[in-house]
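Participant: Give me coordinates for this.
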Amino acid sequence: SKKQLALLRLNVGFIFQAHNLMMFLNARKNVRLSLELHEEYYSENMDQIADDMLNKVGLGDRADYFPAKLSGGQRQRVAIARALVSKPKILLGDEPTAALDKESGRAVVKLMQELAKEQQTTIIMVTHDNKILDVADRIIIVEEGRLANEQQEEAFLKKMKSSDH
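Facilitator: Sure thing, here's the model as predicted:
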């Protein structure tokens, strides 16, 4: 039903390739948006909860900054804060490191992993970024719309480990 679907959506966080921040809202208000979807936060200080999450992603001093004044990595960390602040059961990431350099991309994924473990959130991430594969607990390879078999996965992972990708 529509009600069940709405309840399901409240337990899923999203991080997009393009951060999809509201450019007319500062970092605090972008994170707070996620809380405003959940009735259980209405009686709480949502600004403080948003600020606490921004501190966790290393942007406590940037709460009043608008996205245009943040770097790509900082914007993506605001997006992570927004996705995780309401403690979803599942976090879906669509190429969350695509617009970032190697170091920023790795830092973003490690941060997602740390916060998700802390909150007991499962991350499902789609990526073409081979440099972050070692962070995953499990890797599922899809080629040409089909799941790879075990031998194909093992061959791919062996190739990645032996090359400089």
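
Participant: CA only for contacts and neighbour counts going forward, please
Facilitator: Noted.

Participant: got the buried residues for the top helix by length along the chain?
Facilitator: The longest helix of the chain (DSSP state H) is helix 102-119. Neighbour-count burial for helix 102-119, counted by 16 or more other Cα atoms under 10 Å, picks out 104-109, 111-113, 115-116.

Participant: same thing with stretch 154-165?
Facilitator: Going by 16+ other Cα under 10 Å, stretch 154-165 has these buried residues: L157.

Participant: in what helix or strand does L91 lie?
Facilitator: Secondary structure assigned from DSSP states H and E places L91 in strand 90-94.

Participant: got the angle between that strand and helix 102-119?
Facilitator: 170 degrees (axes from the mean of the first three to the mean of the last three Cα atoms, to 10 degrees).

Participant: returning to what we had before: the longest helix of the chain: what's the following helix or strand?
Facilitator: For helix 102-119, the following helix or strand on the C-terminal side (DSSP H and E) is strand 122-126.

Participant: In terms of secondary structure, what does that next one contact?
Facilitator: strand 90-94, helix 102-119 (3 or more Cα pairs under 8 Å, 6 or more residues apart in numbering; DSSP states H and E).

Participant: want to put them side by side, so please do this one too:
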Amino acid sequence: MTTENTATTPPPWHAAYPAPRNSPATISREEVLDMIKRSVETSTSDYVLVDLRRNDHEGGTIRTSINLPAQSLHPSIPTLYALFKSAGARKVIWYCGSSTGRGSRATAWFADYIEDQKDEEMKSLALAGGVKGWAKAGDEYVQQMIEYDASVWSKY
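Facilitator: Predicted structure coming up:
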């Protein structure tokens, strides 16, 4: 008696949601660092940093970021938009490890929602290079991280 292997690979988590309509826009880490410095100097900011990592949320995160794992993001977009809008956020900056998977997908989904609201003031942006690029960019960037662990970043 032979047994066939009928196990299949489950679809990726994001397959349950519609493909984004928009291409993700990006923002450089230099621009984000300047924004963080300005917000410290002025005690005001018009941006939100969102760390999309879940299981790989180690090694530290960029100061002032909130953690919203990508796998639970899509159904929360209307609520997040309302919260960010009422807080006066003009830029929502998403990132994951490299910002090429979860980061770019979240950026595009949120941009779709902003477009549907006919909001021309708020922008959805992916942090170019993600947190890996940030952590490897030097001391000035590492100083803007909390729970930084150099041993995690030395693997990359």
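
Participant: TM-score, when you put one on top of the other?
Facilitator: Superposed pair, TM-score by TM-score structural alignment, normalised by the length of structure 2: 0.30. Supporting alignment: 75 aligned residues with a Cα RMSD of 4.5 Å.

Participant: ok so, going back, between the buried residues of helix 102-119 of structure 1, which is closest to S162 of structure 1?
Facilitator: Taking Cα to Cα as the measure, S162 of structure 1 lies nearest R106 of the buried residues of helix 102-119 of structure 1, at 19.3 Å.

Participant: mind checking how far the closest one is from M112 of structure 1?
Facilitator: Note on R106 of structure 1: its distance to M112 of structure 1, by Cα to Cα, to the nearest Å, is 10 Å.

Participant: Same check on G72 of structure 1?
Facilitator: Distance from G72 of structure 1 to M112 of structure 1, by Cα to Cα: 16 Å.

Participant: ok, now A50 of structure 1?
Facilitator: A50 of structure 1 is 16 Å from M112 of structure 1, by Cα to Cα.

Participant: what about I15 of structure 1, neighbour count?
Facilitator: Residues within reach of I15 of structure 1, counting by other Cα atoms under 10 Å, total 25.

Participant: so who does K123 of structure 2 touch?
Facilitator: 90-92, 111, 114 (Cα atoms under 8 Å, 6 or more residues apart in numbering).

Participant: change it to 10 Å
Facilitator: 25, 47, 89-93, 107, 110-111, 114-115 (Cα atoms under 10 Å, 6 or more residues apart in numbering).

Participant: Looking at these, spot the one nearest I36 of structure 2.
Facilitator: Using Cα to Cα, Y47 is the member of the contacts of K123 of structure 2 that sits closest to I36 of structure 2, with 9.2 Å.

Participant: isn't that closest one right up against I36?
Facilitator: Yes. Between Y47 of structure 2 and I36 a contact is recorded at 9.2 Å, counting by Cα atoms under 10 Å.

Participant: where's G13 of structure 1 relative to D94 of structure 1, distance?
Facilitator: The gap separating G13 of structure 1 from D94 of structure 1 is 11 Å, by Cα to Cα.

Participant: ok, now A107 of structure 1?
Facilitator: Per Cα to Cα, A107 of structure 1 is found 16 Å from D94 of structure 1.

Participant: Tabulate the helices and strands packed on strand 122-126 of structure 1 (CSV), appending distance to E154 of structure 1.
Facilitator: Converted to CSV, those look like this (distance: least, Cα to Cα, whole Å):
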stretch, distance to E154 of structure 1
strand 90-94, 24
helix 102-119, 23
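
Participant: and V40 of structure 2, that one's in a helix?
Facilitator: Yes. V40 of structure 2: assigned to a helix according to DSSP: H, G, I helix; E, B strand; the rest coil.

Participant: quick one, what contacts it?
Facilitator: Counting by Cα under 10 Å, 6+ apart, the residues that V40 of structure 2 touches are D34.

Participant: Could I get the full set of strands for structure 1?
Facilitator: Listed in chain order, the strands of structure 1 (DSSP state E) span 12-15, 90-94, 122-126, 142-143, 146-147.

Participant: nearest to L35 of structure 1, of these?
Facilitator: Among the strands of structure 1, strand 12-15 comes nearest to L35 of structure 1, with 11.3 Å by Cα to Cα.

Participant: Next, the buried residues of the closest one.
Facilitator: Applying 16+ other Cα under 10 Å to strand 12-15 of structure 1 flags 12-15 as buried.

Participant: Distance to L157 of structure 1 added to these, as CSV?
Facilitator: Compiled in CSV, these are given as follows (distance: Cα to Cα, whole Å):
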residue, distance to L157 of structure 1
V12, 29
G13, 28
F14, 27
I15, 25
